[in-house]
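S.K.: Kindly generate the corresponding structure for this input.
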Amino acid sequence: MFKKAVTLISSLAVGLLCITGCSQDVSEGGKTDEKKLDKVTIAEVAHSVFYAPQYAAITQGFFEEEGIDIDLINAQGADKTMAALISGEAQVGLMGPEASIYVYNQGEENYAINFAQLTKRDGSFIIAREEMPDFKYEDLKGKEILGGRKGGVPLMTLEYVLKQNGLTIGENTKAGEANVRTDVQFGVMTGAFAGGEADFTTAFEPTGTAMEKEGTGYIVASVGQDSGEIPYTAYCATKSFMSENKDLIQRFTNAVYKGQLWVQSASSEEIAKSMQPFFDDMSLDDLISVADRYKEIDAWCQEPTLKEESLNKLMEVMTEAGELDKKPLYSDIVTTDFADKAIKSID
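M.R.: The predicted structure is shown next:
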């Protein structure tokens, strides 16, 4: 359970050097800048095409324009991402704002503050074992679904959607309950599903497309399209780092916003090409298909402002899932100063 894991952040931080990362430094056309760039390490909660505006901001040179050289670490989980952030292994974390809520409620003095939102809805899809063109949520009655880590937004959003569609969540599948399993780690869910575990699973792109090509699963529904808008992934930094590096955080936010603007006007093919250096095991056609899918569900934010009503929606989902003891003040864990300045200076 994540809330319990947060209390172990200090001990987790000791072992951060063993995190397997995808350290990448890619700029458009292989250009190098003679001037010294500020190095910023981003700990990603996952490595996914879902974060297309970020990869575009790197390959299109927007971070470089702002004097920043980006290094990426795939932390594989919000708990590990937060540990990397608090330990200083990473300067910026990309994860769901629920992680900063948990840390704040645990009383961590140097808690994380969210300063730029990247995605505005769940990026996961429900995967079935066979094609189901007429899929309805009632098809999940009496079935097992691999849902992810307890306390994580992917699981909570999935359960929220199931409840909104009249399903009862529980282990009694014979009585028609949907058994949403949390005993399989996020990183191995698709492998477990391919090996015969459960009737359905959830997956982000590009995993969903890869499963369809392999014939191990088929996308039947978008959780994000059916859940509505929610601040799904956002950038955050610790209170102390933000206080001491305001100019750097501002330039970082500027680059993110440039990436968001670029993605809005770019074609799916252009978006796919901008991401290709980070997903060199995928064909351009597959990346185009994935970009189309995320554009279709309107997954990416048009601007980096994390709004109060959006955070309240997230906390509503967390409360319904039984994962939120108390709601922190919006102003304690979110700042819009950097996003507001980015929008004013770039528009």
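S.K.: going forward, measure contacts and count neighbours with C-alpha atoms only.
M.R.: Noted.
S.K.: wouldn't residue 160 be in contact with residue 224 here?
M.R.: No. Checked against CA atoms under 8 Å, the pair residue 160 and residue 224 is beyond contact range at 10.8 Å.
S.K.: neighbour-wise, which of the two wins?
M.R.: residue 224 (24 against 20; other CA atoms under 10 Å).
S.K.: for the helix or strand where that one lies, packing partners?
M.R.: Assigned by DSSP states H and E, residue 224 belongs to helix 223-227. Using 3 or more CA pairs under 8 Å, 6 or more residues apart in numbering; DSSP states H and E, the elements in contact with helix 223-227 are strand 125-128, helix 153-164.
S.K.: chain center to that helix: distance?
M.R.: Counting by CA atoms, centre = their mean, to the nearest Å, helix 223-227 is centred 14 Å from the centre of its parent chain.
S.K.: how near is residue 115 to residue 72?
M.R.: Distance, residue 115 to residue 72, using CA to CA, to the nearest Å: 18 Å.
S.K.: Equivalent analysis for residue 314, please.
M.R.: Residue 314 is 26 Å from residue 72, by CA to CA.
S.K.: what does residue 222 give?
M.R.: According to CA to CA, residue 222 and residue 72 sit 27 Å apart.
S.K.: now do the same end-to-end measure for stretch 235-253.
M.R.: Termini of stretch 235-253 sit 9 Å apart (CA to CA).
S.K.: Next, the buried residues of that stretch.
M.R.: 235-239, 241-242, 248-253 (16 or more other CA atoms under 10 Å).
S.K.: so can I have a markdown table of the residues you listed showing distance to residue 125 and secondary structure?
M.R.: What follows is the buried residues of stretch 235-253, written out as a markdown table (distance: CA to CA, whole Å; DSSP: H, G, I helix; E, B strand; the rest coil):
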| residue | distance to residue 125 | secondary structure |
| --- | --- | --- |
| 235 | 23 | strand |
| 236 | 25 | strand |
| 237 | 29 | strand |
| 238 | 31 | strand |
| 239 | 34 | helix |
| 241 | 35 | helix |
| 242 | 34 | helix |
| 248 | 35 | helix |
| 249 | 32 | helix |
| 250 | 33 | helix |
| 251 | 33 | helix |
| 252 | 30 | helix |
| 253 | 28 | helix |
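S.K.: Sequence B follows; please return its structure for comparison with A:
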Amino acid sequence: MFKKLVSVASSLALGVVCLTGCSQNNTNKTTTEKTELDKVTIAEVTHSVFYAPQYAAISQGFFEDEGIEVDLINTQGADKTMAALISGEADIGLMGPEASIYVYNQGSDDYAINFAQLTQRDGSFLVSREKNDNFSYEDLKGTEILGGRKGGVPLMTLEYVLKQHGLSIGEDDPSADVNVRTDVQFGVMAGAFAAGEADYTTAFEPTASQLEKDGSGYVVASIGADSGEIPFTAYSATKSYMEQNKDLVQRFTNALYKAQQWIQTASDEDVAKAMQPFFEDNSIDDLIIVAQKYREIDAWCSEPVLSEESLNNLMKVMETADQLDQRPPYSSIVTTEFAENAVNNTK
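M.R.: The predicted structure is shown next:
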């Protein structure tokens, strides 16, 4: 547990009128205590309005209410997020649970444990170079898609959806229905697409809407809506960090749960306003639109408990993508202790 530092302001002596039974030298001392917040560095896999509850937890003061000050770093990839977590550059990682599965299966002693789920669907949208109001996945035959990093959940979920629609997938394979490219880094896919690479790309918000606004592409499908529920992003910490900071992890989860509950009843405009300090280049109107899109596909969890059924759904997607040889025990890479405490005790 982090040790809180307490600073005590100097007492200010106030003269008082001498009353019967009081000493003429009697003074009243006023002591003001200011408690410093525990600083927590979160490495987020990407910076997106997809993570609206996290930004609301900051801007609405839920983290501060729990005595936490958050510092965000954007790592652009689950592999880089996990590296920041293991190296100690970050205290908590926000990424897909697949990263913790990979680390556990590699035999790491201080592996990452998922303690709070944030989103329950893929947050990416399929963006076409041409406008298509009657899009069908059959339209993808003979085309090229920028899919993202091999082994990452956005790519695996895309491939899962394509296979569910009967499409064969390959990379530089003329016999495949769809050429899904993995040679372009996730963080530069939108720029590469806008510059003329491929026929389609996947993009999170607000990037997808920005491509539409710029006339560079058109959203034709929601990968999350078509793939079903999976634990797309969750918070994790190394086993050692969690053992040493149980109270802090609990307070962190409490704040997240408050934000998840707030999101459920807040208007799209209120959600947009809560996010805008983190997306200053986007107008309130733009953020309202993307908040509506994520609400429509039920992207945000209403509570942080990551269930075994949900994790199994993710591992099924990973197996379909040939990225998982062995399923780790649920109890090894997931703890529901903090999430259940938050749901049961947070008001």
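S.K.: circling back to that earlier point, could I get the helices and strands packed on helix 223-227 of structure 1 in JSON lines, plus columns for distance to residue 79 of structure 1?
M.R.: Formatted as JSON lines, these follow (distance: least, CA to CA, whole Å):
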{"stretch": "strand 125-128", "distance to residue 79 of structure 1": "22"}
{"stretch": "helix 153-164", "distance to residue 79 of structure 1": "12"}
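S.K.: out of the ones you listed, which comes closest to residue 301 of structure 1?
M.R.: Ranking those by proximity to residue 301 of structure 1 (CA to CA) places helix 153-164 first, at 17.4 Å.
S.K.: what's next to the closest one, contact-wise?
M.R.: Helix 153-164 of structure 1 is contacted from outside by 96, 98, 122, 124, 137, 147-150, 168-169, 180, 223, 226-227, 232, 317-318, 320-321, using CA atoms under 8 Å, 6 or more residues apart in numbering.
S.K.: same thing but at 7 Å, please
M.R.: The contact list for helix 153-164 of structure 1 (CA atoms under 7 Å, 6 or more residues apart in numbering) reads 96, 122, 147-149, 223, 226-227, 317-318, 321.
S.K.: how big's the offset between it and structure 2?
M.R.: Here the mean offset of helix 153-164 of structure 1 against structure 2 after fitting is 0.3 Å, by mean CA distance after the TM-score superposition for structure 1.
S.K.: Flag every buried residue along the helix holding residue 224 of structure 1.
M.R.: 223-227.
S.K.: Quick one: the strands in the stretch 101-250 of structure 1, in order.
M.R.: For the stretch 101-250 of structure 1, the strands defined by DSSP state E, counting those that start in this stretch occupy 112-119, 125-128, 144-146, 179-181, 200-203, 218-222, 233-238.
S.K.: Give me the residues contacting the second one.
M.R.: Spelled out, that is strand 125-128 of structure 1. Applying CA under 7 Å, 6+ apart, the external contacts of strand 125-128 of structure 1 come out as 199-204, 217-223.
S.K.: on average, how far is that strand from the matching bit in structure 2?
M.R.: Looks like 0.3 Å for strand 125-128 of structure 1 (mean CA distance after the TM-score superposition for structure 1).
S.K.: What range does that strand cover in structure 2?
M.R.: With TM-score structural alignment applied, strand 125-128 of structure 1 matches the range 125-128 in structure 2.
S.K.: And the residue nearest to the spatial centre of structure 1, how close does it get to residue 120 of structure 1?
M.R.: Central residue of structure 1 (CA atoms, centre = their mean): residue 233, 4.3 Å from the mean position. Residue 233 of structure 1 sits at a distance of 7 Å from residue 120 of structure 1 (criterion: CA to CA).
S.K.: what does residue 83 of structure 1 give?
M.R.: 24 Å.
S.K.: the more surrounded of those two?
M.R.: Remark: of residue 83 of structure 1 and residue 120, residue 83 carries more neighbours, 27 against 22, as counted by other CA under 10 Å.
S.K.: I'd assumed residue 6 was in contact with the more buried one.
M.R.: No. Judged on CA atoms under 7 Å, residue 83 of structure 1 makes no contact with residue 6 at a distance of 8.1 Å.
S.K.: quick one, helices of the stretch 201-347 of structure 1?
M.R.: Secondary structure of the stretch 201-347 of structure 1, counting by DSSP state H, counting those that start in this stretch: helices at 207-214, 223-227, 239-244, 246-265, 268-275, 284-296, 308-320, 330-333, 337-346.
S.K.: what residues does the longest one touch?
M.R.: Just to be clear, that refers to helix 246-265 of structure 1. By CA under 7 Å, 6+ apart, the list of residues contacting helix 246-265 of structure 1 reads 53-54, 56-57, 62-63, 66, 116, 242, 271, 301-304, 338-339, 342.
S.K.: quick one on the thing from earlier: of all the helices of the stretch 201-347 of structure 1, which lies closest to residue 111 of structure 1?
M.R.: Evaluated over these, closeness to residue 111 of structure 1 peaks at helix 239-244, with 5.8 Å, by CA to CA.
S.K.: how big is the offset of the closest one relative to structure 2?
M.R.: Mean for helix 239-244 of structure 1 is 0.3 Å (mean CA distance after the TM-score superposition for structure 1).
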